[in-house]
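>>> Structure for this input, please:
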Amino acid sequence: MTGVDERESPWRIHGMSVEGYRHRRQGLPCQDACAYTVSASVAVLAVADGAGSRPRSEEGSRLAVELAAEQFARRSAAAAECHPGEAVHELLEDAFHDVSKMFLDATGADAPDFATTLTVVVLAPGWLGHLTVGDGFVVLRAGAEDGERQFHLLPQAMAASEYSNETVFLTSPDAARWVHTDCVSDDGIDGVLLSTDGLVQAALNRSGGGALSPNTSFVDAVFRSLDTVTDNTHEGLATLLRSDRLTALNADDKTLLRAVLRARP
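Okay, here's the model as predicted:
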């Protein structure tokens, strides 16, 4: 989705969600979703992963990203000139409150059946805002060292407790408590990648101590494939996400939404 002609935005954006091997084998739909919106000054990107155990999570993930694209864009457009810092965190939290309220109002008493994670990035002049609830992740491309592009994993939301890896959903009790927000001010950012947990094994590396970091070869190739759009950009991403190589790493649904700065004339 988009608010203006995308060519007016400094960001080129592309992404998709595809059903994983398990869902293809069972004839089930993809329970991931992604959406974005752009204006002349702000771009909002959102991805969501519906809970596989919930009967209407496919609808929940779609509703979550649609509301997020709309509400985060509305809040951000009104405050696009704000300075990086606490004001951005407040903006993100206020937008999340709007999304959560509208989501729960729309789903009513059946809200748990629509359970989904949500990860959002706002690209505004001078800052990048990031909000996540659940296990989605964001990688930035910014700067270079010795001619090599540098990639940075933004901090992820906490688990429900230090003893549990259970995912927190938009519909979880006290979900706002587990929301994580970031504000990044770096003029060197020229690429942003959002994904659900279906691509963790491909896009991230885990150190011996358990810390995660970007898998440079994977994320570099994903960004470079969007730096120059070709006729098969969409088909190429679909082929990658459904490839045997990625399926062998993780059979879940997969979402990849990326944005790169357009080349300046």
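
>>> Could you use CA atoms for every contact and neighbour count after this?
Will do.

>>> Please, where are all the strands along the stretch 1-150 of the chain?
11-18, 32-38, 43-49, 118-124, 127-133, 137-145, 148-153 (DSSP state E, counting those that start in this stretch).

>>> Relative to Trp11, how far out is Pro155?
As defined by CA to CA, to the nearest Å, Pro155 lies at a distance of 23 Å from Trp11.

>>> okay, these two: which has more neighbours?
Trp11 (22 against 16; other CA atoms under 10 Å).

>>> Next, the contact list for the more buried one, please.
Neighbouring residues of Trp11 by CA atoms under 8 Å, 6 or more residues apart in numbering: Ala43, Ala259, Val260, Leu261, Arg262.

>>> before we go on, could you also do this sequence so I can check it against the first one:
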Amino acid sequence: MSSLPFDVAAGSVLGREHARAGRNNQDAWCVRASEHGLVAVVADGCGSQPCSELGAQLGVRRVVQAALTRLAEDERVDEAGFLPGLREDVLCLLSELRGELGRDTLGDFLFTVVGAVMTPSHTLVFSAGDGLWALNGEVHSLGPFPNNAPPYLAYALSRGEEDTPLVRQALVPTEDVHALLLGTDGVADLAKLADVVMPSGDERVGPLSRLWTEPRYFENPDALRRRLAMLNRESVRADFEARRLVRTPGLLPDDTTLVVLRRRMGRA
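Alright, predicted model coming up:
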């Protein structure tokens, strides 16, 4: 496993509107490490496709697998060819899988990507489509795109489009990374809720920075998922004077998924 001095927290929650429509969570995340480095990716499947959660789950694993393979082959993330090569690797893997499944799966493979490849020397943040990322407290939103149509990587499998690249968002020395967050577009909604009261109780949601400054999210591997679940849990209370039930809906309309990496205290 990687010796990089970072702790990881991750979680995902089904969006309120997807739950109402009886749909699955179409987001996914994957984090893996090797002796060569660490790769973290989140993905959001295209909402108009019936099985886009399949593409998101396969997509994050394919991207992570391909990136770790490149690191094992001594590829450097600071080289200009790393992301184009990673894109081709992922498209080849998806194309092979498409043939093995024996049906038209292109729609299933439409997913956005926000990811990071971290080595002892450099950390690369990249994306394809919308989402959000934050480095050392500085938050960056990706999208929205015209007509709510992100440039999905898998368009290249049918349209031969070359304008669906993996885009470099940041390349920094790893020694300068203290906290890194990768999120799907649902995290943009979460970022706007700092002063909003939780559905149950009087606690406010708080800023995104809580997710990388509070130790609890890194001490318990399920803490971040549970926090997201609490944010999206409908609250029902009795108003005895009005003789009625008052329902407070969950706060996150869209599927929300994030990975947070934080440098361990006392480690350079």
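
>>> quick one on the thing from earlier: of all the strands of the stretch 1-150 of structure 1, which gets the most neighbours per residue?
Stretch with highest mean neighbour count among the strands of the stretch 1-150 of structure 1: strand 43-49 (a mean of 31; mean count of other CA atoms under 10 Å).

>>> In structure 2, point out the residues matching that strand.
Aligning strand 43-49 of structure 1 against structure 2 (TM-score structural alignment) gives residues 38-44.

>>> mean shift of the matching stretch relative to structure 1?
Following superposition, stretch 38-44 of structure 2 is found to deviate from structure 1 by 0.4 Å on average (mean CA distance after the TM-score superposition for structure 1).

>>> And the contacts of that stretch?
With CA under 8 Å, 6+ apart, stretch 38-44 of structure 2 has contacts from 2, 4, 26-33, 53, 56-57, 59-60, 63-64, 67-68, 111-119, 182-185, 257-259.

>>> In contact with the spatially closest residue to Glu35 of structure 2 that is not a sequence neighbour, which residues are there?
Among residues not flanking Glu35 of structure 2 along the chain, Ser2 sits closest, at 4.6 Å (CA to CA, 6 or more residues apart in numbering). Neighbouring residues of Ser2 of structure 2 by CA under 8 Å, 6+ apart: Ala33, Ser34, Glu35, His36, Gly37, Leu38.

>>> Any chance of a markdown table for the residues you listed, columns distance to Ala156 of structure 2?
Shown next, in a markdown table, are those (distance: CA to CA, whole Å):
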| residue | distance to Ala156 of structure 2 |
| --- | --- |
| Ala33 | 28 |
| Ser34 | 30 |
| Glu35 | 32 |
| His36 | 30 |
| Gly37 | 28 |
| Leu38 | 27 |
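
>>> returning to that earlier point: reformat the strands of the stretch 1-150 of structure 1 into JSON lines and put distance to Ser213 of structure 1 next to each item.
Below are those laid out as JSON lines (distance: least, CA to CA, whole Å):
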{"stretch": "strand 11-18", "distance to Ser213 of structure 1": "22"}
{"stretch": "strand 32-38", "distance to Ser213 of structure 1": "23"}
{"stretch": "strand 43-49", "distance to Ser213 of structure 1": "20"}
{"stretch": "strand 118-124", "distance to Ser213 of structure 1": "18"}
{"stretch": "strand 127-133", "distance to Ser213 of structure 1": "17"}
{"stretch": "strand 137-145", "distance to Ser213 of structure 1": "9"}
{"stretch": "strand 148-153", "distance to Ser213 of structure 1": "6"}
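
>>> Asn165 of structure 1: neighbour count?
11.

>>> mind checking what Val229 of structure 1 lines up with in structure 2?
Alignment note (TM-score structural alignment): Val229 of structure 1 maps to Phe218 of structure 2.

>>> Check which helices and strands the strand or helix carrying Leu224 of structure 2 sits against.
Taking DSSP states H and E as the criterion, the element that holds Leu224 of structure 2 is helix 223-231. Applying 3 or more CA pairs under 8 Å, 6 or more residues apart in numbering; DSSP states H and E, we find helix 223-231 of structure 2 packed against strand 6-13, helix 216-219.

>>> ok and that helix relative to strand 6-13, angle-wise?
30 degrees (axes from the mean of the first three to the mean of the last three CA atoms, to 10 degrees).

>>> in helix 223-231 of structure 2, what counts as buried?
By 16 or more other CA atoms under 10 Å, the buried positions in helix 223-231 of structure 2 come out as Ala223, Leu224, Arg225, Arg227, Leu228, Ala229, Met230, Leu231.

>>> So the equivalent of the fourth one over in structure 1 versus Ala46 of structure 1, what's the distance?
Under the alignment defined by TM-score structural alignment, Arg227 of structure 2 corresponds to Thr239 in structure 1. The span separating Thr239 of structure 1 from Ala46 of structure 1 equals 22 Å under the rule CA to CA.
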